[in-house]
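Chemist: pasting the structure only:
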């Protein structure tokens, strides 16, 4: 909240669900936006002076044009009783917020109700309810019940009606129906996504609809949702909602700035334009990395962080959360449309908020280069190498500084590179980096070991900071290495054994078998042999040599039991129950970071990994 406030954000929109839990008390996910959660978020926003819009979905989970499901507790009510329930629920909500000292500055009555809400729909939802009796009357009566509750208990709250897919005919039709039925509200709220239907989702059309709302109906106008991708990369394993280049604006941080700038100019073209809410600006992965889908899905199921949890099944349609009979919930499909990257760093658009009203020009960014050189060479006397390394030779930057480390070389032209960024660059520099193989005239093999200049880590850091003191973005950073020539040793080739520990065992609740697997024990020997066989080629190398990160990447691809990659490893042993049912174990790799779990391991050392084992029914005799 402080980051948003410091950036100039002055209003926050929070969705609210009625009862987002199943019968066992497990959340449906999506942030668990029940009243208690929303109230706490609102309190946090108020601490930093931000106003609050509460988006009432009037559903227990996501409401959108295709999905407007009535809350479980309200199902089966008559039209009159449902109107009463909406009124009482809304009235209680307003009073709860008042007692907590939180003002609701704006309330959105329903979410994207273009095709109806609270189960008021026609056919498959494609028929327009707003021009068909008695549906438009039922719908507007529900809205009037919600409006009445606010007008009685919170008169200063601005009330908004939220529709989507900007279309002049449809927006005029809906607003005319609201007027005909004497619906009391203040603001027309619209979704605006230029990557979905440029014919309506463009700045000129938004300006025209805003003008119509003012001139014909006397209403204010706000963009309730907008967004643009800063990348097409998938950072958490859940497929991105926008995974293609939409055109119109570039995909990237600057494209986000361009999309929002054009939209704000359109909004400010009429004096009834209030502003816009970006959706959903901070929904970054729980754990970044496309191969962490299983972990992110687990967090979605147990902590509500995913866009949906499998526990929403039964209330939310299978068509939304299932794919080919398997759960497709968990993670976030929006992580490439946020205003923070997958590691949580603010993107350029967040810096634009203070300037949207007064004008703002993005400062030019530049990437500094790095000059990495050899300043001293040791142990090279009396060795006659072919094409030897020489003092002052320049080294390849990418060999010594990773892509993530090179990101710290990017910044605003002419501004000083902070000590924190310099330290981050230093921490990413390779020390004791080994060169390619060199040979002498007799065919003996050698390699160089490159060491950062200095004796201790503290001295090396101090030398690096002193060498680059006052350095600005656009200038060339300097890095000094010493090189020591080392003769290669003849070493035997060995294969590292894999040790597997089971950290989870599933499927024994209603099944009794002899000698079941238990948490903490090793995988069955015959199954472990199949794991070892699959990775022998990858884990074979010179004895005592540290296993590289590239080798671990190859291991991750080769090892069986990786979700959505190699598939489950099926056990060999068949268990037969006294009822004639047959079972085997399936194994899934649960070590998220094999390299991290085996730090500095060398060829010949055991590789420790963890698997889960799940009992699987095979057949019935």
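Modeler: In hand now; what should we look at? Everything numeric here is computed off the predicted structure, so don't read it as measured data.

Chemist: CA atoms for contacts and neighbours, from now on please.
Modeler: OK.

Chemist: now residue 91. Nearest residue, chain neighbours left out?
Modeler: In space, and not counting its chain neighbours, residue 91 is closest to residue 149: 4.9 Å by Cα to Cα, 6 or more residues apart in numbering.

Chemist: that neighbour: how many residues sit nearby?
Modeler: Residue 149 has 21 neighbouring residues, counting by other Cα atoms under 10 Å.

Chemist: also the one 5 residues further on?
Modeler: Taking other Cα under 10 Å as the neighbour definition, residue 154 ends up with a count of 17.

Chemist: distance check, it against residue 91.
Modeler: 9 Å (Cα to Cα, to the nearest Å).

Chemist: and for residue 487?
Modeler: To residue 91, residue 487 is 81 Å away according to Cα to Cα.

Chemist: so for those two, which sits in the more crowded spot?
Modeler: Neighbours per residue, other Cα under 10 Å: of residue 487 and residue 91, the larger number sits with residue 91, 21 against 16.

Chemist: now the more buried one: which helix or strand?
Modeler: Take DSSP states H and E as the rule and residue 91 turns out to sit in helix 79-99.

Chemist: which strands and helices lie in contact with that helix?
Modeler: For helix 79-99, the elements it packs on are helix 135-153, judged by 3 or more Cα pairs under 8 Å, 6 or more residues apart in numbering; DSSP states H and E.

Chemist: the same query, at a cut-off of 10 Å, please.
Modeler: The contact analysis (3 or more Cα pairs under 10 Å, 6 or more residues apart in numbering; DSSP states H and E) places helix 79-99 against helix 35-47, helix 135-153.

Chemist: touching, residue 400 and residue 394? I think so.
Modeler: No: using Cα atoms under 10 Å, residue 400 is not in contact with residue 394, being 11.7 Å away.

Chemist: ranges for the strands of the stretch 351-500 of the chain?
Modeler: For the stretch 351-500 of the chain, strands defined by DSSP state E, counting those that start in this stretch occupy the ranges 365-367, 370-378, 394-395, 410-412, 433-439, 445-452, 477-487, 493-495, 498-506.

Chemist: between these, which one is nearest to residue 143?
Modeler: Closest of the strands of the stretch 351-500 of the chain to residue 143 is strand 498-506, at 47.8 Å (criterion: Cα to Cα).

Chemist: let's bring in a second model and compare:
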């Protein structure tokens, strides 16, 4: 089993609407560059020192001289930034108010080089992988020579949920990811997804209407994503992370669907848990 460590760089949950700078961190660009580099390096080293080395860091892609760690080490993942469509470390790094070059590019580069200093790989994660316009806006704007480059990361990470927009379909995802692969030639992952197992989705039209709300539907949904990734050019579809399989007490996971988990209320695994065994 692989582990993904998600670095939110905030005192609270980070997502497309929340990316506040940690209260103890500086707010100026130079201070943030140093802080995010040091913090990222120290986290990666701490995992390695306790015997759980990280195999990928997710921030955007970065070779750091090696994509894979030696075979005798288990595969682990870490994610630099969470759904950073509008940048990270707000307000300093907020793209909609500061632009791309003000902070988002240099702090992503600093985070990535922090990974490199600890010799692991990296990945950048944005939301709505099906939405071509938003994906292209971010990736067409985030790169700037000397601040953030395609060499700063290993692979692209995207969220893909069925209940936030009825047009978040397999075909839309495939079109967007194919465009990214053709343009940049890098691997992609769907690093957040889920499907309702039971109950209802109040006021929501699921994007793939033929799939039932059921445990079997969870497997069908994920298998559909597998098929999208398998069809990407050059074998660049790398994998899927199900979020969140076991958060009992928060089974809706912020959505209008009542239960998206891979376990029941007692923590017993549902049949859909086995979808990743093959």
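Modeler: Done, it's in. Just so we're clear, the structure is a prediction, and the values are computed from it rather than from any experiment.

Chemist: any idea what the TM-score is?
Modeler: Once the chains are laid over each other, their TM-score by TM-score structural alignment, normalised by the length of structure 2 reads 0.80; 243 aligned residues with a Cα RMSD of 2.2 Å.

Chemist: mind listing what residue 350 of structure 1 touches?
Modeler: Counting by Cα atoms under 10 Å, 6 or more residues apart in numbering, residue 350 of structure 1 touches 3-4, 6-9, 253, 256-257, 281, 338-340.

Chemist: what's the match for it in structure 2?
Modeler: With TM-score structural alignment as the criterion, the equivalent of residue 350 of structure 1 in structure 2 is residue 273.

Chemist: now the strands of the stretch 351-500 of structure 1 as TSV including distance to residue 58 of structure 1?
Modeler: Shown next, in TSV, are these (distance: least, Cα to Cα, whole Å):
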stretch	distance to residue 58 of structure 1
strand 365-367	45
strand 370-378	56
strand 394-395	62
strand 410-412	45
strand 433-439	60
strand 445-452	62
strand 477-487	57
strand 493-495	60
strand 498-506	38
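
Chemist: closest to residue 552 of structure 1 out of those?
Modeler: The closest of those to residue 552 of structure 1 is strand 498-506. By Cα to Cα, the value is 12.8 Å.

Chemist: could you check the angle strand 498-506 makes with the one helix or strand residue 530 of structure 1 maps to?
Modeler: For residue 530 of structure 1, the element it lies in under DSSP H and E is helix 525-535. In terms of direction (axes from the mean of the first three to the mean of the last three Cα atoms, to 10 degrees), helix 525-535 of structure 1 departs from strand 498-506 by 120 degrees.

Chemist: so where in structure 2 does the next helix or strand after helix 525-535 of structure 1 end up aligned?
Modeler: Using DSSP H and E, the next helix or strand after helix 525-535 of structure 1 towards the C-terminus is strand 540-542. Matched against structure 2 by TM-score structural alignment, strand 540-542 of structure 1 finds no partner residues.

Chemist: pull up the gap between the residue opposite residue 56 of structure 1 in structure 2 once aligned and residue 17 of structure 2, please.
Modeler: Aligned counterpart of residue 56 of structure 1 in structure 2: residue 7 (TM-score structural alignment). Using Cα to Cα, residue 7 of structure 2 is found at 16 Å from residue 17 of structure 2.

Chemist: likewise for residue 265 of structure 2?
Modeler: Residue 265 of structure 2 sits 29 Å away from residue 17 of structure 2, going by Cα to Cα.

Chemist: about what we covered before: quick one: the helices and strands packed on helix 79-99 of structure 1 as a markdown table, columns for distance to residue 171 of structure 1 too.
Modeler: Formatted as a markdown table, the helices and strands packed on helix 79-99 of structure 1 follow (distance: least, Cα to Cα, whole Å):
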| stretch | distance to residue 171 of structure 1 |
| --- | --- |
| helix 35-47 | 29 |
| helix 135-153 | 14 |
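
Chemist: which one of these lies nearest to residue 478 of structure 1?
Modeler: Of all the helices and strands packed on helix 79-99 of structure 1, helix 35-47 comes closest under Cα to Cα, at 44.1 Å.

Chemist: after superposition, how close is the next helix or strand after that closest one to structure 2?
Modeler: Later in the chain than helix 35-47 of structure 1, the nearest helix or strand by DSSP H and E is strand 51-56. With mean Cα distance after the TM-score superposition for structure 1, strand 51-56 of structure 1 departs from structure 2 by a mean of 1.8 Å once superposed.

Chemist: on the three-state scheme, residue 198 of structure 1 is what?
Modeler: Put simply, residue 198 of structure 1 is coil when judged by DSSP: H, G, I helix; E, B strand; the rest coil.

Chemist: which parts of the stretch 151-278 of structure 2 are helices?
Modeler: Counting by DSSP state H, counting those that start in this stretch, the stretch 151-278 of structure 2 has these helices, from start to end: 170-184, 215-230.

Chemist: ok, and what's touching the shortest one?
Modeler: Okay, so that is helix 170-184 of structure 2. With Cα under 10 Å, 6+ apart as the test, helix 170-184 of structure 2 has contacts from 128-136, 139, 150, 155-156, 158, 160, 162, 167, 169, 185-190, 207-208, 221, 224-225, 227-229, 231-237.

Chemist: how much does that helix stray from structure 1?
Modeler: Using mean Cα distance after the TM-score superposition for structure 1, helix 170-184 of structure 2 ends up 1.5 Å from its aligned counterpart in structure 1, as a mean over the superposed pairs.
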